[in-house]
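> for reference, the sequence and a predicted model appear below.
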Amino acid sequence: MYDYVIVGAGSAGCVLAGRLTEDPHTSVLLIEAGPDDTAEEIRLPSAWPQLMRSVYDWAYLSEPEPGLDGLRRVLPAGRALGGGSSVNAMIYIRGNRLDFDEWATLGATGWGWDDVLPYFKRAEDNTRGADALHGVGGPLGVTDNTAPHPIMSDLIEAGLQAGHAFNADLNGPEQDGFGWYQVTVRDGRRCSAADAYLRPAAHRPNLRILTDTLAHRVLFEGTRAVGVEASHGGAVVQLRARREVVVCAGSYNSPKLLMLSGLGRAADLEPMGITPLADLPVGENLQDHPHIPLVYLSDTRTKETDFTPENLARWRDTADGPMSSNLGEAGGFLRTLPHLDAPDVQVTASPAMFLDEGLTAPYDHAFMLGPTLLRPTSRGKVSLRTTMPGSEPRIVHNYLTTEEDRQTAVRGVRMLLEVAEQPAFKAHRRAPLSVPESESEADVLRFARRVMNSLFHPVGTCAIGGVVDPRLRVLGVDGLRVVDASVMPTLVRGNTNAATIMIGEKAADLIRGHAR
């Protein structure tokens, strides 16, 4: 029996476990379906592509996507201590202040920008120092890349040559422009949520961590959550909670667990033999950031040749050198229409070949840049495939199924093609490898449907206002919360890990009664 049972040791789950056990009188059990996070590949910033389709990845695939001519897309999701923060590209972007103010207008009271900024700052240990927007001394290492590639410097210069602004702080007062990304790295090594929050707390006698433990369902007495049924060590066990069960399994697995527990649309659950406990839009409102990579062959030596025994030995000894880079070193935020109140496209780039959703091994020197749609209007759904806890959920994102998204994609591709034509970038180009045949709308959309990949930022499937209240309590039942990216009502403009850690920080205060 524990005060709190937390399901999922991802970004938010690690934050909660660390914060709640600061009170020695509060006991916490943290369960994680995946293994420990001790592999060197997790610590090595440049090795994150190797983690895709590995034991540390749920390795999901979408259903055939109707907006992508029936293609299925790769959907990585962290499956280890640290969750997504142990397998992601470590880019630290909070999103635009307008994103959080919109949450508040949608009914997420207490989640506006002024409400969440203190939690972003509390989490941060930013090597640039403290100011009105940034913090130091927090658990999460936030730093600049120490070994940027020359192509990334020239990406920024090409952006300026195309008429865009330079932005010295992409988490600063203004989001627009090209600049350097900060990363969740400390001393040349990945700083995951497990490194930042869980490892410092692991010695506490009031915290127990179980890996390789798959949650089957939330246990209820009446309408009150009292624990979790899970498989561990070859046996099915019941793990009981005195106060609350907190689900932190991510935007694919949190709705799956809730539905297996009887929380969801009755029309979806009853045909599968599940008696509905509360009729809620669980699994609906799925959103993600679609990315359209443009790839060029290069005569400049790119990152492919950095993966050498000498560079690995250097990183092991000094934690610096080319392998201390996260690959996605620079980028920016653009408005594809002048009247927009905030950017609608993020520039994602890498001094390395990126083909077939990152699954094709690089075979030549190449670089990538491309637009990511920040606020897509398409909505998808997560649903059950079977009632077996080990089954993959059905996931359909409906990428590019709205005219608004298609037009944003066309404008974004055209803007990045223009950047690629600038002298600073053109100097690195040998030949196009994966680009549209022309800039016509038909050619750009045909290309986008073929190459578009997820940027691995699913949110919204247990959204505030639909599935949980602003205190993240599941509607219609007691003793159960969801705390992870699935509670975001809408996507933030940027990578989602920083906002997920913020959600964990604020949720800890909500649970402890320290927040509004």
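Thanks, I have the structure now.
> please make it C-alpha for all contacts and neighbour counts, starting now.
OK.
> from the contact counts, what lies against the longest helix along the chain?
Looking across the chain with DSSP state H, the single longest helix is helix 403-420. Contact here means 3 or more C-alpha pairs under 8 Å, 6 or more residues apart in numbering; DSSP states H and E; on that basis helix 403-420 packs against helix 150-161, strand 366-373, helix 441-451.
> ranking those by burial, who's on top?
Neighbour counts (mean count of other C-alpha atoms under 10 Å) averaged over each of the helices and strands packed on helix 403-420 peak at strand 366-373, with a mean of 27.
> following it in sequence, what is the next regular element?
strand 381-383 (DSSP states H and E).
> neighbouring contacts of that next one?
Identification of contacts with strand 381-383 by C-alpha atoms under 8 Å, 6 or more residues apart in numbering yields 252, 255-256, 268, 283-286, 393-397, 461.
> and those residues, which is closest to P35?
Y252 (18.5 Å; C-alpha to C-alpha).
> contacts only, for the spatially most distant residue from the centre of the chain.
The centre of the chain is farthest from one residue, G222, which by C-alpha atoms, centre = their mean lies 34.5 Å away. Going by C-alpha under 8 Å, 6+ apart, G222 touches no other residue.
> find the nearest non-adjacent residue to F354, please.
Of all residues not flanking F354 in the chain, M368 sits nearest, at 6.3 Å (C-alpha to C-alpha, 6 or more residues apart in numbering).
> and the gap between the one you found and P322?
Distance from M368 to P322, counting by C-alpha to C-alpha, to the nearest Å: 18 Å.
> what are the ranges of the helices in the stretch 1-150 of the chain?
11-20, 40-43, 97-105, 113-123, 150-161 (DSSP state H, counting those that start in this stretch).
> presented hereafter is structure B, for comparison with structure A:
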Amino acid sequence: MPTTVPTRPLEKAYDYIIIGSGSGGSPVVRRLIDGTDATVLLIEAGEPGIGVAEIDDPREWVPLGRSRWDWGYSYTPTPRVNGRTIGIPRGKALGGSSAINALMWYRGNPLDYDVWQQAGCDGWSFADCLPFFKKAEDWEGGETALRGAGGPLKITTSTKLHPIAQAMLDGSPELGIPVIADPNGESNEGACPSNFNIVDGKRWSSANGYLFPVLGNERLTVLTGSHAIGLVVEGGRCTGVRHLVDGKPVETSATTQVVLAAGAIDTPRLMMLSGIGDPAELKRLGIPLVHALPGVGLNLQDHPLVQACVFRSKVPMGEKLDNGGGTMLNWKSRPDLVQPDVHSFPVQGNSAEPRLRELYDMSGDVFSLGAGLMHSKSIGYLKMLSADPFGPLDIQPNYLAEESDLEALVSAVYTIMDLAQTSAFADLFAGFAAPDRKLSRADAVEFVRNGCSTFFHTSGTAKMGKDDMAVVDARLRVHGLEGLTISDASVIPVIPTCNTHAPVTMIGERAAAFLMEAA
């Protein structure tokens, strides 16, 4: 691993400029450097984050939120979550959110991507996407029909499951939920060991896999600590980027393409700052209209997570293993569903939201089981509250706006409480802590509202498709503008039933392929 980012003089123009070094941006950089003779500028607002102990240690990812490595964004409170402010960890370092996330490699259900195809994203069925998932992977089990080997991202499972993780695996069949070998196999329904981006006990982020091996290439300039504040648009074409260097605005040109990979919050913000968006919104902000795209900032989706059901433990939790979890559980909240919609994972300690910590006694030895909804239907929006590039945002996922989302989470909480009482947990479970008793439906609804948090899977704010609200086409090009591609979670039309690192990496691989085909 490198110790520093090579310092190269900033040129006035590059063939490609990529804004953002996360799961969507890093693959584009790597494939362009490896597969073309182009010059590439990568602009990253965060620090390098190389050799930082708390980033490298998979067990210490939780405190990275609200640290110097996090953008510090929050969802706007609503009565549906009892007026609570929910923080949204977003990585601010090379690797983006893959530098601070829970290290999960999970692509959900194959049906998730067939839905994209049905939503007007031609060529985005699971069969179309699978080769690009595989291209990214270096799976510990080697190449199969569904898994890749030799790719930039190393993917492993636990070498020694924590007792809580093992109990989840062993207890699920007692609830009629099968055990499966791989959540990234033919079906994700069941309990299984999690897939991790962990190598020899250390985090393996997008930066580790994609960027670090090519940092020495003379055609690549990586500029950290540089905040993008605008896109340059001339004659219907994006021709460059305005960004801060040592705190001063600089304009750098792109002769071939600008690739916007700043994430589902900062990509729409940067577009609106540049006059690309809904004319009414831009007028409200006093930003001159450059290109009308009314869908910018709409269609925001995220998975709600009830964090968490907490249980008293008969024994201390001992040393934290893996990412503090180790396994996952995917099942159907109702038997008539065609695919799993709810998800759980173990936590080797207390992972309750602050409001639940105020309401319940969780002293002593405890463990937690998160209960989340991966097939959520509620849709929100992102709005700028001023034209300041650093100004406040109204980020609204509309958690629990759809009654079906609330019902599914209530069902999940009941299932998780039952799981803790299976024989597999007999040596661990010493009673309920939060909730501290079996709940009536009304009490369960209140528990969900007080515990509702985020998987930080914010997506959809510049969606792909053909309809009037679509922002990019099926080749990830911004509708009606030349020279501008988007490669991040904002293009997702319908949120998949998984952590978003894997699908966004796949999007990055596809963005690179599209660019190289066009070159």
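Sure, I can see it. The shown structure was predicted, so the numbers you read here are calculated from the model rather than taken from an experiment.
> can you pull the TM-score for these?
In this superposition the chains share a TM-score of 0.93, using TM-score structural alignment, normalised by the length of the first structure; 497 aligned residues with a C-alpha RMSD of 1.8 Å.
> JSON lines for the helices of the stretch 1-150 of the first structure, including distance to I501 of the first structure?
Shown next, in JSON lines, are the helices of the stretch 1-150 of the first structure (distance: least, C-alpha to C-alpha, whole Å):
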{"stretch": "helix 11-20", "distance to I501 of the first structure": "5"}
{"stretch": "helix 40-43", "distance to I501 of the first structure": "18"}
{"stretch": "helix 97-105", "distance to I501 of the first structure": "14"}
{"stretch": "helix 113-123", "distance to I501 of the first structure": "8"}
{"stretch": "helix 150-161", "distance to I501 of the first structure": "27"}
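> out of the ones you listed, nearest to R243 of the first structure?
Per C-alpha to C-alpha, nearest to R243 of the first structure of the helices of the stretch 1-150 of the first structure: helix 11-20, 12.3 Å.
> list the helices and strands that closest one packs on?
The contact analysis (3+ C-alpha pairs under 8 Å, 6+ apart) places helix 11-20 of the first structure against strand 2-7, strand 28-31, helix 193, helix 497-512.
> okay, the angle between the longest one and helix 97-105?
For helix 497-512 of the first structure against helix 97-105, the angle by axes from the mean of the first three to the mean of the last three C-alpha atoms, to 10 degrees is 40 degrees.
> from the chain's centre, how far out does helix 497-512 of the first structure sit?
Computed by C-alpha atoms, centre = their mean, to the nearest Å, the chain-centroid distance of helix 497-512 of the first structure equals 15 Å.
> if we can go back for a sec, OK, contacts around the residue nearest to F354 of the first structure?
Contacts of M368 of the first structure (C-alpha under 8 Å, 6+ apart): P293, L294, V295, Y296, A349, S350, P351, A352, M353, F354.
> repeat for P213 of the second structure
By C-alpha under 8 Å, 6+ apart, the contact list for P213 of the second structure is empty.
> corresponding residue for it in the first structure?
Matched by TM-score structural alignment, P213 of the second structure corresponds to P200 in the first structure.
> please settle this for me: is its match part of a helix?
Yes - assessed with DSSP: H, G, I helix; E, B strand; the rest coil, P200 of the first structure lies in a helix.
> that older thread, of the helices and strands packed on helix 403-420 of the first structure, which is nearest I31 of the first structure?
With distances scored as C-alpha to C-alpha, the stretch of those nearest to I31 of the first structure is strand 366-373 (33.4 Å).
> distance from that closest one to the second structure after superposition?
Aligned to the second structure and superposed, strand 366-373 of the first structure gives a mean residue distance of 1.4 Å (mean C-alpha distance after the TM-score superposition for the first structure).
> skipping adjacent residues, who's closest to whatever residue of the second structure lines up with Q161 of the first structure in space?
Using TM-score structural alignment, the partner of Q161 of the first structure in the second structure is E174. Spatial nearest neighbour of E174 of the second structure, excluding adjacent residues (C-alpha to C-alpha, 6+ apart): T422 at 6.7 Å.
> the one you found contacts G171, correct?
Yes - here T422 of the second structure reaches G171: they are 5.7 Å apart, a contact under C-alpha atoms under 8 Å.
> what does G349 of the second structure align to in the first structure?
For G349 of the second structure, the aligned position in the first structure is A352, judged by TM-score structural alignment.
> burial check on that match, number of neighbours?
25 (other C-alpha atoms under 10 Å).
> then M259 of the first structure?
Using other C-alpha under 10 Å, M259 of the first structure has 29 neighbouring residues.
> and it? What does it align with in the second structure?
Aligned against the second structure by TM-score structural alignment, M259 of the first structure finds its counterpart in M272.
> wait, is its match part of a helix?
Yes - with three-state DSSP as the criterion, M272 of the second structure is part of a helix.
> sec struct for the residue nearest to it when sequence neighbours are not counted, please.
Spatial nearest neighbour of M272 of the second structure, excluding adjacent residues (C-alpha to C-alpha, 6+ apart): L282 at 6.9 Å. The three-state label given to L282 of the second structure by three-state DSSP is helix.
> with L300 of the second structure instead?
Classification of L300 of the second structure using three-state DSSP returns strand.
> for it, what are its contacts?
L300 of the second structure makes contact with I379, G380, Y381, L382, Q396, P397, T458, S459, G460, T461, according to C-alpha under 8 Å, 6+ apart.
> okay, these in CSV with neighbour count and distance to H479 of the second structure next?
Output for the contacts of L300 of the second structure, formatted as CSV (neighbours: other C-alpha atoms under 10 Å; distance: C-alpha to C-alpha, whole Å):
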residue, neighbour count, distance to H479 of the second structure
I379, 19, 22
G380, 18, 22
Y381, 19, 20
L382, 23, 20
Q396, 20, 25
P397, 25, 25
T458, 24, 22
S459, 29, 18
G460, 32, 15
T461, 30, 14
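> which of these are still contacts in the first structure?
Listed in the original numbering, those still in contact in the first structure are I379, G380, Y381, L382, P397, T458, S459, G460, T461 (both residues aligned by TM-score structural alignment, their matches' C-alpha atoms under 8 Å).
> A167 of the second structure versus the match of Q161 of the first structure, what's the distance?
Remark: distance between E174 of the second structure and A167 of the second structure (C-alpha to C-alpha) = 11 Å.
> for the nearest residue in space to L270 of the second structure that is not next to it in sequence, what are its contacts?
Nearest residue to L270 of the second structure, sequence neighbours excluded (C-alpha to C-alpha, 6+ apart): G230, at 5.8 Å. Listed by C-alpha under 8 Å, 6+ apart, the contact set of G230 of the second structure reads V241, R242, H243, L270, M271, L273, S274.
> these two touch, right, the last one and A228?
Read that as S274 of the second structure. No - taking contacts as C-alpha under 8 Å, S274 of the second structure lies outside contact range of A228: 10.7 Å.
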